[in-house]
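Trainee: the sequence and its predicted three-dimensional model are supplied below.
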Amino acid sequence: MSFIAEFSIPADDFALRTALDAAPDMRVEVERLATHSREWVMPFLWASGGDLDRFEAAMADDETVSEVATLDRLDGTALYMIEWSEPVERQVDAMIDEHAIVQEAVADDEWFLKLRFADEDRLSGFYDELESDFELHRKYRTTGPKEGEFGLTPEQRETLVLASELGYFSVPREATVEDIADRLGISTNSVSQRLRRGHDALVRNTLLVNG
């Protein structure tokens, strides 16, 4: 039975470090493909939420990008076709060698990856090959318990629930990101990422389910 692994990697250790630094509000998402060719694992990238001009200019100087072409751009969202540089392709090779399927790959100042492996041995082999430092959030069998209500990770659910309890969503607001970070013992940046990704998961798995 197959396994799913969800983990995060700092952009400094994976891809688009310079471009994401130049446009700090940018969110990027890889168009999903199932393939066993390094050139076609992560070739298409959606970007939105930040300054696209600054992002595109920075990609030209980003050492993780070999070539980039803008395929579409409309209403603050752009689709790019990217040829990655050798350091990124070596990371991609680790996925290919273990026959991983990229189910989700998104980034702001760090990458969140969700990969499917045929079995736990393949998953372990990937960990051994991966060159970057990473934080494993969870791994599970696809035939086991549900992935999580509404697509939330345990960390996202914990942060959203605490934010609600503290009054972060109240009008007027009764708590700040700093308050949540203090309670969880994590950085304000991590809290912001969990809130953004949690909101995105809730929208995609509730409002857009039948879209």
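Mentor: Ah, there it is.

Trainee: going forward, measure contacts and count neighbours with C-alpha atoms only.
Mentor: Will do.

Trainee: for the chain, what's the longest helix?
Mentor: helix 188-202 (DSSP state H).

Trainee: quick one: buried residues of that one?
Mentor: Across helix 188-202, burial judged by 16 or more other C-alpha atoms under 10 Å covers Thr188, Val191, Ser192, Gln193, Arg194, Leu195, Arg197, Gly198, His199, Ala201, Leu202.

Trainee: also this one, for the comparison:
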Amino acid sequence: MADIVEFTIQAKEFQFGQVLTRGPRVNTKLERVIPVGRRAAPYIWVETNDVGGFEEAIQAEGSVKNLKRIDEINGRSLYRIWWQGRNSLFTGILRTNGMIIQASGGNVWKFRLLFSDRDNLRNFHRYCVENGITMNIEAVYTLTKEEYPDRMFGLTSDQEEALVKAAGMGYFESPSKVSLREVGNELGISSQATSKRIRGGVEKLVTNVLLTPN
């Protein structure tokens, strides 16, 4: 059963937070992310009166390879950041099959993460301890249907099952640890049907999560 952990962390504890505290004052929200390979979560919503100053400050950082504005809605801009430095916190999230549900902050950030089971959550905590990442855990609890009555971000039960199974087996890692056939065998369906469920699930996540400021 899926578990959720909520914690706060000082911006100085992770590279992403350090970078975003530089430049003009902004309201920042790190978006929920589909774990693909070992990449860090690269999408953020930013609200600021000095867009040019924000972009200049971020692009001046040596750890930022590129910055691209994807969209702008109601005075908030969606950016994607390409990193060439390390992101230990996000590396830990991806390695333990975690998903960012909510994350926002300035000098102090609040994270809400989803893990497919309690073992992955324990592994994430162990990773943070071993890598000297200090956080304040505020709550740990089991995901309920009452919390997400429309299931996970608009996913059907089949799409949710396929994505969770694929992530748990290492399909999204680079290179993939398993093939679509192997994921399909675990689900009891063909590789073609598995591909359709995964593609459909990813499309819904991108549409309902990354392109919807909430």
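Mentor: Everything's here; your move. For clarity, every value in this text was computed on a predicted model and none was experimentally measured.

Trainee: in structure 2, what residues pair with the longest helix of structure 1?
Mentor: Alignment of helix 188-202 of structure 1 against structure 2: no match, by TM-score structural alignment.

Trainee: what helices and strands are in contact with that helix?
Mentor: helix 154-166, helix 177-184 (3 or more C-alpha pairs under 8 Å, 6 or more residues apart in numbering; DSSP states H and E).

Trainee: now it and helix 177-184, what's the angle there?
Mentor: 90 degrees (axes from the mean of the first three to the mean of the last three C-alpha atoms, to 10 degrees).

Trainee: quick one: helix 188-202 of structure 1 to helix 154-166, angle?
Mentor: 100 degrees.

Trainee: distance from the chain centre to helix 188-202 of structure 1, please.
Mentor: Distance of helix 188-202 of structure 1 from the chain centroid (C-alpha atoms, centre = their mean, to the nearest Å) equals 11 Å.

Trainee: check contacts around Gly105 of structure 2.
Mentor: Listed by C-alpha atoms under 8 Å, 6 or more residues apart in numbering, the contact set of Gly105 of structure 2 reads Asn27, Thr28, Lys29.

Trainee: again with Arg54 of structure 1
Mentor: Contact analysis of Arg54 of structure 1 by C-alpha under 8 Å, 6+ apart lists Ala19, Ala22, Ala23.

Trainee: against Thr18 of structure 1, how distant is it?
Mentor: Distance of Arg54 of structure 1 to Thr18 of structure 1, computed by C-alpha to C-alpha, to the nearest Å: 11 Å.

Trainee: ok, Gly49 of structure 1 next?
Mentor: Taken as C-alpha to C-alpha, the span from Gly49 of structure 1 to Thr18 of structure 1 is 17 Å.

Trainee: which SSE is the residue lying closest to Thr28 of structure 2 once chain neighbours are set aside in?
Mentor: Spatial nearest neighbour of Thr28 of structure 2, chain neighbours left out: Val46 (4.8 Å); criterion: C-alpha to C-alpha, 6 or more residues apart in numbering. Secondary structure from DSSP states H and E places Val46 of structure 2 in strand 43-47.

Trainee: what residues sit buried inside whichever helix or strand comes after that strand?
Mentor: Moving toward the C-terminus from strand 43-47 of structure 2, the next helix or strand (DSSP H and E) is helix 51-59. By 16+ other C-alpha under 10 Å, the buried positions in helix 51-59 of structure 2 come out as Phe54, Glu55, Ala57, Ile58, Gln59.
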